[in-house]
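Colleague: Please work out how this folds:
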Amino acid sequence: MIGMYDDVVLSFSESKAEEAGMARSMTAFGRCSDIVGGKSITVELKSVNNRFLDCNSRVPRAYGAVEERIKPYLQSRGVVRGKVDVFVSVIRIDGGETELALDGEYLRRYIELLRQMRDEYGLRDDISVMTVAANRDIFTETESGATEQDTEDIMSVISRAVDTFIAMRIAEGENICRDLCKKLEHLGALVGEIEREEPRMNEAYRARLEAKLRAVLEGRGAGAPDEARIITECAIFADKVAVDEETVRLRSHLDAFGAALSSDDAVGRRLDFLVQEIGREINTIGSKVSDVHMTDTVVEMKSELERIREQVQNLE
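Modeller: The predicted structure is shown next:
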């Protein structure tokens, strides 16, 4: 699986970006602006990392039906994780009527806060209509007679904005996957160092243990030590510091990690789980080894794994 993306060249049309079948980044931006049905429509999407799909939309009130469709539409396009903010602007350019309305709830709260400021800070009581009217947020502009066709026009622009949004997610995901493959290859090389050094470490540990055991027995004046017993005891204790099982499991986790990177599914959570499992095996190896060189290798493995963990957090 190592280097599996080296020869991959992404080529996809924006309208089919989600069909590329590759791990995606959760960080992306998309935008589309067009004039449709006498309306100037602009849609922007931006997203950051999040454990689940959290979609926040800002749509003109007259087009509330659009807001209800945005999250399900994103899900239908394969967006399953990330905090996504969607901004929709609609300006009529065909002479449609605009109605100005008062946001009563906002106005009530605004006046309450003004009075609170007056009482708390001893300000002069000069709250007037002109004072309140200076805050443009108390007014809302709505387009009269919003139709189903208006909704479809806006959704068509949203669809194209999502095309660019997903294209960026895939492009960023490819970059992350390339980087993860390099880090995975380095981690695999470090596991190889552990595997090569383990026999030497085990033999050195067994020799030290045997020498200490002989010294203890001879110090007690117990006569000639039982060679078979010494060899057996040393073998038992030496087995406790063997890390071959851990390296086998590490290899398995690294293979699973590489396979997940090429999956069509959202793999961020699976990769996060594998990072935890890899970390557990590395920690176990670290607790068993006493050789200075192998200890340094374990420290380097932990550092590389932490860099992998940071990148995995960006994947959907």
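
Colleague: contacts and neighbour counts: CA atoms only from here.
Modeller: Noted.

Colleague: Let me see the ranges of the helices in the stretch 101-250 of the chain.
Modeller: 104-121, 129-133, 148-219, 227-239, 244-261 (DSSP state H, counting those that start in this stretch).

Colleague: Next, the angle from the third one to helix 227-239.
Modeller: Interaxial angle of helix 148-219 relative to helix 227-239 (axes from the mean of the first three to the mean of the last three CA atoms, to 10 degrees): 160 degrees.

Colleague: Against which helices or strands is helix 148-219 packed?
Modeller: Helix 148-219 sits against strand 28-36, strand 39-48, helix 64-76, helix 227-239, helix 244-261, helix 292-312, with contacts defined as 3 or more CA pairs under 8 Å, 6 or more residues apart in numbering; DSSP states H and E.

Colleague: Following up with a second sequence; could you model it the same way so I can compare the two?
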Amino acid sequence: MPSFYREKELNLRKLIADKLERGKIDFSIFVEITGEETSTQINKPVVKEYLKQLKDIVDGDTTELLKMAVRFPDALSTEREDIDENEWKTILNEIHAALNHITEYRLDEGRVLEADFKNRIATIESLLEEVIAIDPERIEAVRERLRKGVEDLKEKVDENRFEQELVYYIEKYDITEEKVRLKNHLEYFMSSLNSKDSNGKKLGFIGQELGREINTIGSKSNYAPMQKLVVQMKDELEKIKEQLLNVL
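Modeller: Sure, this is the predicted structure:
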């Protein structure tokens, strides 16, 4: 901004920061100065020095050399009076109007993002319900696969010991905790989304937790139909994470 507005800089920074809260903001004030608003004077010592140097170089009419000298840097000094408070009031009104337009645009964009998030969270919830529904089927499939593997070895086994080992093995693939935590995180995401506060960073953190639970379910599933559902959940979550970068 022009030097004569520098005293307003701190107040402007606070105004913009309070209104916009987050983001990288570029702000500029450009002023076109007219003759009526300024006092322009000839910098006599500078012009005289230019004339002296020109005369040392060429012989010429003083008037012509003077025309050249006043075009050189610093030959004229332009000064402006102190800030015109009426002018500043007009500028400030325009700044407030611009900030209000930005806020309105953000709100419009936010409504679109909100609808998108709700749809994607609902999709993940629906996929989670499918995961919960097929989990008993998955456990039975793992049990049968292990039993068939033992039978293929043509070895006699102690059924009690086999059942103990089977229970231990299946417990390693139990996803009960992950299902509960994922459901809780989805509910927490929605409650934070509906909050009146600025929650962009908070939603980002919750998104990370969602990803952690989904990834754990995927690594433990050991069952193709469930892994397919996990891939779909990951796809929805990635789209959410991309859009979270645009949330205040």
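
Colleague: so what number do they get for TM-score?
Modeller: Superposed pair, TM-score by TM-score structural alignment, normalised by the length of structure 2: 0.78. Supporting alignment: 222 aligned residues with a CA RMSD of 3.1 Å.

Colleague: picking up where we left off before, JSON lines for the helices and strands packed on helix 148-219 of structure 1, including distance to Ala207 of structure 1 and mean neighbour count?
Modeller: Converted to JSON lines, those look like this (distance: least, CA to CA, whole Å; neighbours: other CA atoms under 10 Å):
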{"stretch": "strand 28-36", "distance to Ala207 of structure 1": "57", "mean neighbour count": "19"}
{"stretch": "strand 39-48", "distance to Ala207 of structure 1": "55", "mean neighbour count": "20"}
{"stretch": "helix 64-76", "distance to Ala207 of structure 1": "62", "mean neighbour count": "15"}
{"stretch": "helix 227-239", "distance to Ala207 of structure 1": "8", "mean neighbour count": "13"}
{"stretch": "helix 244-261", "distance to Ala207 of structure 1": "19", "mean neighbour count": "18"}
{"stretch": "helix 292-312", "distance to Ala207 of structure 1": "17", "mean neighbour count": "16"}
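
Colleague: Which of these sits closest to Ala133 of structure 1?
Modeller: Distance to Ala133 of structure 1, taken as CA to CA, is lowest for helix 64-76 among these, at 25.8 Å.

Colleague: can you list the helices and strands packed on helix 148-219 of structure 1 in a markdown table and add distance to Leu274 of structure 1?
Modeller: Output for these, formatted as a markdown table (distance: least, CA to CA, whole Å):
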| stretch | distance to Leu274 of structure 1 |
| --- | --- |
| strand 28-36 | 25 |
| strand 39-48 | 22 |
| helix 64-76 | 25 |
| helix 227-239 | 27 |
| helix 244-261 | 6 |
| helix 292-312 | 10 |
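
Colleague: wait, which of the ones you listed is closest to Arg280 of structure 1?
Modeller: The nearest among those, by CA to CA, is helix 244-261 at 9.3 Å.

Colleague: picking up where we left off before, of the helices of the stretch 101-250 of structure 1, give the one that comes closest to Ser290 of structure 1.
Modeller: helix 148-219 (8.3 Å).

Colleague: can you give me the angle that closest one makes with helix 64-76?
Modeller: If you take the same axes, to 10 degrees, helix 148-219 of structure 1 sits at 40 degrees to helix 64-76.

Colleague: Work out the gap between helix 148-219 of structure 1 and the centre of the chain.
Modeller: Centre-to-centre, helix 148-219 of structure 1 and its host chain are 14 Å apart (CA atoms, centre = their mean, to the nearest Å).

Colleague: what do you get for stretch 44-60 of structure 2?
Modeller: The chain centre lies 59 Å from the centre of stretch 44-60 of structure 2; the measure is CA atoms, centre = their mean.

Colleague: With stretch 219-232 of structure 2 instead?
Modeller: That offset, for stretch 219-232 of structure 2, works out to 31 Å (CA atoms, centre = their mean).

Colleague: Relative to structure 1, which residues correspond to it?
Modeller: Stretch 219-232 of structure 2 lines up with residues 287-300 of structure 1 when matched by TM-score structural alignment.

Colleague: How about residues contacting the matching stretch?
Modeller: With CA atoms under 8 Å, 6 or more residues apart in numbering as the test, stretch 287-300 of structure 1 has contacts from 190, 193-194, 197, 201, 240-243, 282, 285-286.

Colleague: one step back: the helices and strands packed on helix 148-219 of structure 1: which one's closest to Glu172 of structure 1?
Modeller: Ranking those by distance to Glu172 of structure 1, with CA to CA as the measure, places strand 28-36 first at 7.7 Å.

Colleague: What angle do strand 39-48 and that closest one make with each other?
Modeller: Using the same axes, to 10 degrees, the direction of strand 28-36 of structure 1 lies 170 degrees away from that of strand 39-48.

Colleague: which secondary structure elements does strand 28-36 of structure 1 contact?
Modeller: Using 3+ CA pairs under 8 Å, 6+ apart, strand 28-36 of structure 1 sits against strand 39-48, helix 148-219.

Colleague: what would those look like in TSV with distance to Cys32 of structure 1?
Modeller: Shown next, in TSV, are those (distance: least, CA to CA, whole Å):
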stretch	distance to Cys32 of structure 1
strand 39-48	5
helix 148-219	5
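
Colleague: picking that back up, out of the helices and strands packed on helix 148-219 of structure 1, which is closest to Phe139 of structure 1?
Modeller: helix 64-76 (17.2 Å).

Colleague: in structure 2, what residues pair with that closest one?
Modeller: The aligned range for helix 64-76 of structure 1 is 6-18, by TM-score structural alignment.

Colleague: which residues touch the matching stretch?
Modeller: Leu99.

Colleague: check contacts around Leu193 of structure 2.
Modeller: 114, 199, 203.
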